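Visitor: just the structure for this:
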Amino acid sequence: MQFHHTLGGQVWRFDDLKTLMARATPLRSGDVLAGVAARTAAERMAARMALAELPLATFLNEALIPYEEDEVTRLIIDTHDRAAFAPVAHLTVGDFRDWLLSDAADEAALAALRPGLTPEMVAAVSKLMRNQDLIAVARKCRVVTRFRNTLGLPGCMAMRLQPNHPTDDARGIALSTLDGLMYGCGDAVIGINPAGDGLGPLTGLMHLLDELIQRFEIPTQSCILTHVTNTIQAIERGAPVDLVFQSIAGTEGTNRSFGVNLALLAEAREAALSLKRGTLGDNVMYFETGQGSALSAGAHHGLDQQTCEVRAYAVARAFSPLICNTVVGFIGPEYLFDGKQILRAGLEDHFCGKLMGLPIGCDVCYTNHAEADSDDMDNLMTLLAVAGVTFLIGVPGADDVMLNYQSTSFHDALYLRQVLGLQRAPEFEAWLQRMGLTDAAGRLLPAGAGHPLLSHLA
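Guide: Okay, the predicted model is just below:
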């Protein structure tokens, strides 16, 4: 199906739906690298206007990646709920944008709509939205999940405590973990990116975090961010696994490059559920995504990187995760060139994830060779917090010494809580008060040398 729009006396033609989607996407270096980006601002605007006139239902009749070729496409189509889609089935993409911004699209209406939305619909409408639109709609979406605490409640923002170490040194990891806890971080998860992938050291890290959580009765969960097959083996050996982690993407080929498929993810979820370690809920999965991964794997099928990213959210949604986050600037400037592109991508990812019903957070980050700096990250994390982001990342000093990139810090969380009045997960907030780490208002209190947490290092 060909699409066209007349703009400025010129007729712009787009050969198929994926071309229209790509040309309508805000400029980013990854789409230029892939050869799918609009060549001029005029072409981009013409594509957006043509996309705005497109009926939403078109995405149910024209798959961007053929059903027969891709299991993610099959997942999207086979799980689509036409009854949930019915209230917006008559709308164009532009009309859908207007409806999302209206008072009619309240928390209840958006929650009821989720099963009826495909990622392609969500990606399409995001391409028509200003940054403030992405923030306004995402803030109306409520996604609540539970394992040992409750994430996603109104007025709350959680933090992943990320105590990575370049050699997986237990004492170094413990020191960073206690540092984060004493700054009030760690309610989303205490999650380690291990430097190695040997099963023995990995299970050692699992026991390290479990001992800390159990000793101090911390209402949080741990996760070692290793490949899903390692976690399954660890579960089989009796290791104390809380959450199963995996990086995922929006095409079968990209997931294959990660060494996973939908069946393997289902097996891992069932293994984690069998342990019954959650005290409040059974959301046991943790996923990470990022724009550009499909192009890196040569498995993007000619799609723009943001549409591929939103398809990954359909994969995540199918497994009811506790948390999911986009690692927005991690892959590098080849995909998101500068601070402006990183900021736009972060807001898009958050909006799209929330609209699809994901408990989505963001690793607000950049690599040292990108045209970005900490001021850009300050802007993005503030806007995400205003938009109601589920969680952000806390790294000592905002500098990950193992992964060698710049993220956000424990101090950044304090800033956001102070200026926006954001609370932690309620169970975690109560624990901090019991431990004498915060007062009744959630403000940090000084911890003396004899504090029980500090004795854990002895």
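Visitor: for the rest of this, base every contact and every neighbour count on C-alpha atoms.
Guide: Noted.
Visitor: buried stuff in the one helix or strand Arg269 maps to?
Guide: According to DSSP states H and E, Arg269 maps onto helix 262-275. Across helix 262-275, burial judged by 16 or more other CA atoms under 10 Å covers 262, 265, 268-269, 271-273.
Visitor: equivalent analysis for stretch 197-212, please.
Guide: 201-203, 205-210, 212.
Visitor: if we can go back for a sec, and the helix holding Arg269, what does it pack onto?
Guide: Judged by 3 or more CA pairs under 8 Å, 6 or more residues apart in numbering; DSSP states H and E, the packing partners of helix 262-275 are helix 228-236, strand 244-247.
Visitor: packing partners for the longest one?
Guide: This means helix 228-236. Helix 228-236 packs on helix 199-216, strand 244-247, helix 262-275, going by 3+ CA pairs under 8 Å, 6+ apart.
Visitor: between it and helix 262-275, how big is the angle?
Guide: 30 degrees (axes from the mean of the first three to the mean of the last three CA atoms, to 10 degrees).
Visitor: gap between the helix holding Arg269 and the chain center?
Guide: 20 Å (CA atoms, centre = their mean, to the nearest Å).
Visitor: burial check on the closest residue to Asp373 other than its chain neighbours, number of neighbours?
Guide: Once flanking residues are discounted, Asp373 sits nearest to Gly339: 7.2 Å by CA to CA, 6 or more residues apart in numbering. Per other CA atoms under 10 Å, the neighbour tally for Gly339 reads 23.
Visitor: where exactly do the helices run in the stretch 101-250 of the chain?
Guide: 107-113, 119-126, 131-140, 170-182, 199-216, 228-236 (DSSP state H, counting those that start in this stretch).
Visitor: Throw the ones you listed into JSON lines and include distance to Leu20, thanks.
Guide: Formatted as JSON lines, the helices of the stretch 101-250 of the chain follow (distance: least, CA to CA, whole Å):
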{"stretch": "helix 107-113", "distance to Leu20": "25"}
{"stretch": "helix 119-126", "distance to Leu20": "10"}
{"stretch": "helix 131-140", "distance to Leu20": "21"}
{"stretch": "helix 170-182", "distance to Leu20": "45"}
{"stretch": "helix 199-216", "distance to Leu20": "45"}
{"stretch": "helix 228-236", "distance to Leu20": "36"}
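Visitor: to compare against the first, here's the next sequence to fold:
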Amino acid sequence: MKLTAQVQGQSYGFRDLKEVFAKANEERSGDRLAGIGAESAQERIAAKRVLAETTLEQIRNNPLIPPEDDEVSRIIDEGVNERIYREVRGWTVAELREYILSDGASGTDLLRLSRGLTSEMIAAAAKLMSNLDLIYAAKKIEVITRCNGSIGHRGTLSSRLQPNHPTDSADGVVASIREGLSYGVGDAVIGINPVDDSVESVKRLMHASHDCIRAWGIPTQNCVLAHVTTQMKAVEQGAPVDLIFQSIAGTEEANRSFGISAALLDEAHELIRREGASPGPNLMYFETGQGTELSADAHHGVDQVTLEARKYGFARRWNPFILNTVVGFIGPEYLYDAKQVIRAGLEDHFMGKMHGIPMGVDVCYTNHTRADQNDIEGLGVLLAAAGVNFVIAVPMGDDCMLNYQSLSYHDIPALRQTFGLRPAPEFEAWLEQRGILRHGALTERAGDPTLFVFD
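Guide: A predicted model of the protein is given here:
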């Protein structure tokens, strides 16, 4: 395997494939913090050249984290369709990129191909793509999933209604739900981040959100984003919930720091399949974000783009209803400014879709990141153009509990109407029945939370 390249008359050599992967990334503050990023633009170009000439077989035969040492690696490798892999193992990463972007490769073709690829191969292709490449390729791929309603249909844009409250007040949560629904938000999920991870508090929020869904006949799903073990106890005690949630990472060690393993997620999946409130068949909700493993000191010298791709390979095991990256939430230590946040959002979306994942993005940033609301709205526009399954919305774009900025309830209909997109089919029909939507546009009744009252 060739590990050298020349740029402007200077020769660059790399120790191994792990270093090539890291230095082929676009500029990333997290890679610099880890001491693995390229030292110059020239070194980055050299790494990209080496990566472009590397075959898919060489990537599989030289694992960045060996399967014998890591559960995530084993799950990704064991999930490879060997017949499809044999068809393409001689391709270089450059040839894989060209195929993905070619007019002859449909979304169906790419989903078939992805079954023969490891997550590292998909990450490698993303490293050779421009932002427009990432948008164009992701747009091809349609991933439809079903829980109570269905999302991911071509021509739609769904949203998570995030009605967080700083004291977990059920009344406050319901007030935010009512406002979000009045703007046509919430077809992906009504998902609440709890302050209190106790079983009793989580049960109370599960009941509050489920009562709204039942009282108003909403074709959507509820979820309380506590630790998976807390949710499992709540379900076992009879709490009504449609989706089980968990944040996941790209290494076994980082997942261990979250208090999870594949065996625990298997147990959770079986429980929600048996005791959950929805028919499914897609019953899991995962959340990710570049930098997770570095923040847990569990990255094993692997770059954050590749580790993000590995999360999607891990998630495939449970056929989730939704997965979203919280792209700018972890902070500037990992994504320094708006340029890096935007690039990461497009990378994550493409890599998720290439894994066959129903991909969403929390288009967000923290106040100490060099970004503002205009940057975030711009990323929302790019993701809508790329065919993102869903985005997250909070009241006025400011989460009063998690203390970060995201898209607002108002932004969702603005994105839909700008691109001629619709809500999920069942949810759209429900909005029309309520008089909130007509022919894909909000009516004069939109924005009025008094439309939703309990009998």
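Visitor: can you tell me how far the equivalent of Val143 of the first structure over in the second structure sits from Asp211 of the second structure?
Guide: Aligning on TM-score structural alignment places Val143 of the first structure opposite Val143 in the second structure. Applying CA to CA, to the nearest Å, the value for Val143 of the second structure to Asp211 of the second structure is 29 Å.
Visitor: show me the residue at the heart of the first structure, geometrically.
Guide: Centroid-nearest residue in the first structure, with CA atoms, centre = their mean: Asn325, separated by 2.0 Å.
Visitor: what about that residue, which helix or strand?
Guide: Counting by DSSP H and E, Asn325 of the first structure is part of strand 323-327.
Visitor: mean shift between that strand and the second structure?
Guide: Following superposition, strand 323-327 of the first structure is found to deviate from the second structure by 0.3 Å on average (mean CA distance after the TM-score superposition for the first structure).
Visitor: any chance you could list what contacts that strand?
Guide: Residues from elsewhere that reach strand 323-327 of the first structure, judged by CA atoms under 8 Å, 6 or more residues apart in numbering: 145, 188, 285-291, 316, 346, 349-350, 358-365.
Visitor: so what's the closest residue to Arg204 of the second structure other than its chain neighbours up against?
Guide: Closest residue to Arg204 of the second structure apart from its sequence neighbours, by CA to CA, 6+ apart: Ala170 at 7.4 Å. In this structure, Ala170 of the second structure makes contact with 204-205, 208, judged by CA under 8 Å, 6+ apart.
Visitor: how much space separates Cys352 of the first structure from Asp412 of the first structure?
Guide: With CA to CA as the criterion, Cys352 of the first structure and Asp412 of the first structure are 24 Å apart.
Visitor: what ranges do the helices span in the stretch 301-450 of the first structure?
Guide: All helices of the stretch 301-450 of the first structure, identified by DSSP H, counting those that start in this stretch, fall at 305-317, 339-355, 374-386, 410-420, 426-434.
Visitor: what's the average distance of the helix holding Arg269 of the first structure to the second structure?
Guide: Helix 262-275 of the first structure sits 0.6 Å off on average (mean CA distance after the TM-score superposition for the first structure).
Visitor: what's the angle from that helix to helix 305-317?
Guide: 40 degrees.
Visitor: Leu60 of the first structure and Ile77 touch, don't they?
Guide: Yes: taking CA atoms under 8 Å as the definition, Leu60 of the first structure is a contact partner of Ile77 at 7.5 Å.
Visitor: please give me every residue in contact with the nearest residue to Asn81 of the second structure once chain neighbours are set aside.
Guide: Using CA to CA, 6+ apart and skipping residues adjacent in sequence, the residue nearest Asn81 of the second structure is Gly116, 4.7 Å away. Gly116 of the second structure makes contact with 80-86, 88, according to CA under 8 Å, 6+ apart.
Visitor: from those, which is closest to Ala105 of the second structure?
Guide: Nearest to Ala105 of the second structure among those: Val88, at 14.1 Å, using CA to CA.
Visitor: for that closest one, which non-adjacent residue is spatially closest?
Guide: Nearest-residue entry for Val88 of the second structure: Leu56, 7.4 Å, with adjacent residues in sequence omitted and distances by CA to CA, 6+ apart.
Visitor: wait, that neighbour touches Val93, no?
Guide: Yes: using CA under 8 Å, Leu56 of the second structure is in contact with Val93, at 6.6 Å.
Visitor: which neighbours do these two have in common?
Guide: Both Leu56 of the second structure and Val93 are in contact with Met121, where contact means CA under 8 Å, 6+ apart.
Visitor: that older thread, gap between the residue nearest to the centre of the first structure and Val364 of the first structure?
Guide: From Asn325 of the first structure to Val364 of the first structure the distance is 10 Å (CA to CA).
Visitor: tally up the residues packed near Asn379 of the first structure, please.
Guide: Neighbours of Asn379 of the first structure using other CA under 10 Å come to 14.
Visitor: that one matches what in the second structure?
Guide: Using TM-score structural alignment, Asn379 of the first structure sits opposite Gly378 in the second structure.
Visitor: do you know how far that match is from Val363 of the second structure?
Guide: Separation of Gly378 of the second structure from Val363 of the second structure (CA to CA): 10 Å.
Visitor: ditto for Thr229 of the second structure
Guide: Taking CA to CA, one finds Thr229 of the second structure at 27 Å from Val363 of the second structure.
Visitor: so between the two, which is more surrounded?
Guide: Remark: of Thr229 of the second structure and Val363, Val363 carries more neighbours, 28 against 20, as counted by other CA under 10 Å.
Visitor: contacting residues around the closest residue to that one other than its chain neighbours?
Guide: Distances taken as CA to CA, 6+ apart place Ser406 nearest to Val363 of the second structure, at 5.6 Å, with adjacent residues excluded. For Ser406 of the second structure, the contact set (CA under 8 Å, 6+ apart) comprises 362-365, 376, 392-394, 397-399.
Visitor: thank you, goodbye.
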